[in-house]
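Undergrad: pasting the structure only:
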């Protein structure tokens, strides 16, 4: 396998909305380290005018996960599990940290990210969808974290994002069984914000994008930051964060009124 120079990732910008597409449909958008590097580069290139990032997969599946060629024990396969397994622990962890950078930016301050998920989102594919703030699924979609069945663990930010969404016990069950979570269950558990027929995915995502960009950018960004911090802050810290954010909003509104 010769990885594409762009990691099979393409982007399109329309005003405040950046669409990022996994573009390897013949392989169900299977991911490689080049994919994660390309995604990290997209995150690093964001400017302040981007308000919404839509993440999609070309073809019939969002992403079937890790490219199969990387599963072998051959240490000569660049980025393969065999190569990682033979590295000193510190080096292996640093390599994985760089891979995680392709996922974690999707909750960067200033943007709201939406995963548009059809078909399968497996392993790295599920973790990529979970890395986004919001998820719209087609009714034939399913999410699955099968790493434990392969003797591995979810290591691309998936455990923290899943536990935030569904709570400890359900996240533990999903991860330890490696079972698929179909779209209807994902909606009930809070892993999906909406479930629509496949032909309605584009319209549902467009409607959500329109709603997210309809309100003042400062208020949206401050509110998103508050909701993100609420899952980790204790009540006193969160109350303080709300006070600080509101004082900034009031000061900005006052300056507009005076101007």
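TA: Here it is on my side, so go on. Computed from a predicted structure; not experimentally measured. Numbering: from 1, shown residues only.

Undergrad: only C-alpha atoms from now on, for both contacts and neighbour counts.
TA: Fine.

Undergrad: residues of stretch 204-212 that come out buried?
TA: Counting neighbours by 16 or more other CA atoms under 10 Å, one finds that the buried residues in stretch 204-212 are 204, 205, 209, 212.

Undergrad: so who does the nearest residue to the third one once chain neighbours are set aside touch?
TA: Residue nearest to residue 209 in three dimensions, not counting chain neighbours: residue 52, with 7.0 Å by CA to CA, 6 or more residues apart in numbering. Going by CA atoms under 8 Å, 6 or more residues apart in numbering, residue 52 touches 16, 17, 18, 111, 112, 113, 114, 209, 212, 213.

Undergrad: so what does the helix or strand hosting the third one touch, helix or strand wise?
TA: Same thing as residue 18. For residue 18, the host element (DSSP states H and E) is strand 17-22. With contacts defined as 3 or more CA pairs under 8 Å, 6 or more residues apart in numbering; DSSP states H and E, strand 17-22 has these neighbours: strand 9-14, strand 52-57.

Undergrad: make CSV from these and add distance to residue 195 to it.
TA: What follows is the helices and strands packed on strand 17-22, written out as CSV (distance: least, CA to CA, whole Å):
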stretch, distance to residue 195
strand 9-14, 24
strand 52-57, 15
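
Undergrad: quick one on the thing from earlier: gap between the residue nearest to residue 209 and residue 112?
TA: 5 Å (CA to CA, to the nearest Å).

Undergrad: now swap in residue 248 and tell me
TA: The gap separating residue 248 from residue 112 is 20 Å, by CA to CA.

Undergrad: show me which of these two is the more surrounded one.
TA: Legend: neighbour count by other CA atoms under 10 Å for residue 248 and residue 112, higher for residue 112 (24 against 15).

Undergrad: so who does that one touch?
TA: 51, 52, 53, 106, 132, 133, 134, 224.

Undergrad: most neighbours of all those, which one?
TA: residue 106 (27 neighbours).

Undergrad: contact partners for that residue?
TA: By CA under 8 Å, 6+ apart, the residues touching residue 106 are 43, 53, 112, 113, 131, 132, 133.

Undergrad: structure two is appended below for comparative analysis:
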């Protein structure tokens, strides 16, 4: 997989793909081209059997992604605004729907579109210096990349409304307290801990991981019976070689060797 002009990529030997948003002079703000590049890289990662999990972070120490690019906002005609929002929603939905685990390593400001990017990841690890928020109302708009939906699902209606209606930001410790992030770690340990958590996940049966992600998504989707989806996924897992290997390894008191079959 090849890095793009605004996103650096690194495939580690353990199968973890590191995606680094790299517009450091703009605090890694997402412009349209960066969103398009993210879409391309996610498509490539999904098709690459060597990619077992993904970590998303921002370049430098100040920002994960400080928002969408305001310079592009200024040029956006009202007639183009819906397409702008729907493009971002589509790409972040693609991120959330990845069949492999995705961890956001939040190394600084995660505001606006940056917070929405983190919300679309499956797990969020924040440095002690991180700040998160959806300040769009201060610009006379609202979150447009799925933030109103995902933040509410994560922290509940009241807390989500307080954050979005005030346009304020919160520090990492408060984000952890309300369930917006999974862990808070010292900045120098952020990537190490993110890699360790993801390595624990991808050591398990790949098919089972995918089915967990699908079942949890079913619990949040309207018009879908999540229990039925769970039961069907459970049955599908029971037909795999990895299931047989997992049970046999447990009986023999040894680590399982999963193949994804």
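TA: Right, received. Where do you want to start? All values derive from a computational prediction rather than experimental measurement.

Undergrad: so the strand holding residue 18 of the first structure matches what in the second structure?
TA: Using TM-score structural alignment, the residues of the second structure aligned to strand 17-22 of the first structure are 16-21.

Undergrad: superpose on the first structure and give me the mean offset of the matching stretch.
TA: Compared with the first structure after the fit, stretch 16-21 of the second structure shows a mean deviation of 1.1 Å (mean CA distance after the TM-score superposition for the first structure).

Undergrad: which other residues reach that stretch?
TA: The contact list for stretch 16-21 of the second structure (CA under 8 Å, 6+ apart) reads 6-12, 28, 34, 51-59, 64-65, 195, 198-199.

Undergrad: does residue 195 of the first structure count as helix, strand or coil?
TA: strand (DSSP: H, G, I helix; E, B strand; the rest coil).

Undergrad: what about the aligned residue in the first structure for residue 186 of the second structure, distance to residue 162 of the first structure?
TA: Aligned by TM-score structural alignment, residue 186 of the second structure pairs with residue 197 of the first structure. Taking CA to CA as the measure, residue 197 of the first structure falls 24 Å from residue 162 of the first structure.

Undergrad: hang on, the earlier thing: most neighbours among the contacts of residue 52 of the first structure, please name it.
TA: Most neighbours among these, by other CA under 10 Å: residue 111, with 27 neighbours.

Undergrad: surely it meets residue 47?
TA: No: at 10.0 Å, residue 111 of the first structure and residue 47 do not qualify as touching, with contact defined as CA atoms under 8 Å.

Undergrad: span of stretch 65-73 of the second structure from start to end?
TA: 16 Å.

Undergrad: quick one, strands of the second structure?
TA: Remark: strands assigned in the second structure by DSSP state E are 7-11, 16-21, 53-58, 63-65, 102-106, 109-111, 123-127, 131-133, 169-171, 183-185.

Undergrad: just name the most buried of the ones you listed.
TA: Counting by mean count of other CA atoms under 10 Å, strand 63-65 has the highest mean neighbour count of these, with a mean of 31.

Undergrad: which helices and strands sit right next to that strand?
TA: strand 53-58, strand 102-106, strand 109-111, helix 113-120.

Undergrad: and the shortest one, which stretch of the first structure?
TA: Across the first structure, the stretch matching strand 109-111 of the second structure (TM-score structural alignment) is residues 120-122.

Undergrad: spatially, what comes nearest to the aligned partner of residue 152 of the second structure in the first structure if we skip its sequence neighbours?
TA: When the first structure is aligned by TM-score structural alignment, residue 152 of the second structure is paired with residue 163. Closest residue in space to residue 163 of the first structure, ignoring its immediate chain neighbours: residue 171 at 5.3 Å, by CA to CA, 6+ apart.

Undergrad: can you pull the contacts of that neighbour?
TA: By CA under 8 Å, 6+ apart, the contact list for residue 171 of the first structure reads 159, 162, 163.

Undergrad: got a PyMOL select line for the buried ones in those residues?
TA: Applied in PyMOL, the following selects the buried portion of these according to 16+ other CA under 10 Å:
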select buried, resi 159+162
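
Undergrad: present the contacts of residue 171 of the first structure as TSV; the columns should include distance to residue 244 of the first structure.
TA: As requested, those are arranged in TSV below (distance: CA to CA, whole Å):
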residue	distance to residue 244 of the first structure
159	30
162	29
163	28
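
Undergrad: and the contacts of residue 171 of the first structure, which is closest to residue 69 of the first structure?
TA: Relative to residue 69 of the first structure, the closest of the contacts of residue 171 of the first structure is residue 159; by CA to CA it sits at 24.3 Å.

Undergrad: how close does that closest one get to residue 176 of the first structure?
TA: Using CA to CA, residue 159 of the first structure is found at 11 Å from residue 176 of the first structure.

Undergrad: from residue 54 of the first structure, how far off is residue 32 of the first structure?
TA: 20 Å.

Undergrad: err, residue 6 of the first structure, not the other one
TA: Residue 6 of the first structure is 18 Å from residue 54 of the first structure, by CA to CA.

Undergrad: was I right to think residue 31 of the first structure contacts residue 65?
TA: Yes: Residue 31 of the first structure is in contact with residue 65 according to CA under 8 Å; the separation is 5.8 Å.

Undergrad: identify the contacts common to those two.
TA: 124, 125.

Undergrad: around residue 161 of the second structure, how many other residues sit close by?
TA: 15.

Undergrad: quick one: residues contacting the aligned partner of it in the first structure.
TA: Alignment note (TM-score structural alignment): residue 161 of the second structure maps to residue 172 of the first structure. By CA under 8 Å, 6+ apart, residue 172 of the first structure lies in contact with nothing.

Undergrad: count of residues packed around the alignment partner in the first structure of residue 97 of the second structure?
TA: Aligning on TM-score structural alignment places residue 97 of the second structure opposite residue 108 in the first structure. Neighbour count of residue 108 of the first structure, defined by other CA under 10 Å: 14.

Undergrad: make a markdown table from the strands of the second structure and add distance to residue 231 of the second structure to it.
TA: Shown next, in a markdown table, are the strands of the second structure (distance: least, CA to CA, whole Å):
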| stretch | distance to residue 231 of the second structure |
| --- | --- |
| strand 7-11 | 34 |
| strand 16-21 | 29 |
| strand 53-58 | 25 |
| strand 63-65 | 38 |
| strand 102-106 | 24 |
| strand 109-111 | 37 |
| strand 123-127 | 24 |
| strand 131-133 | 36 |
| strand 169-171 | 39 |
| strand 183-185 | 30 |
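
Undergrad: of those, which is nearest residue 38 of the second structure?
TA: Using CA to CA, these put strand 7-11 closest to residue 38 of the second structure, at 7.4 Å.
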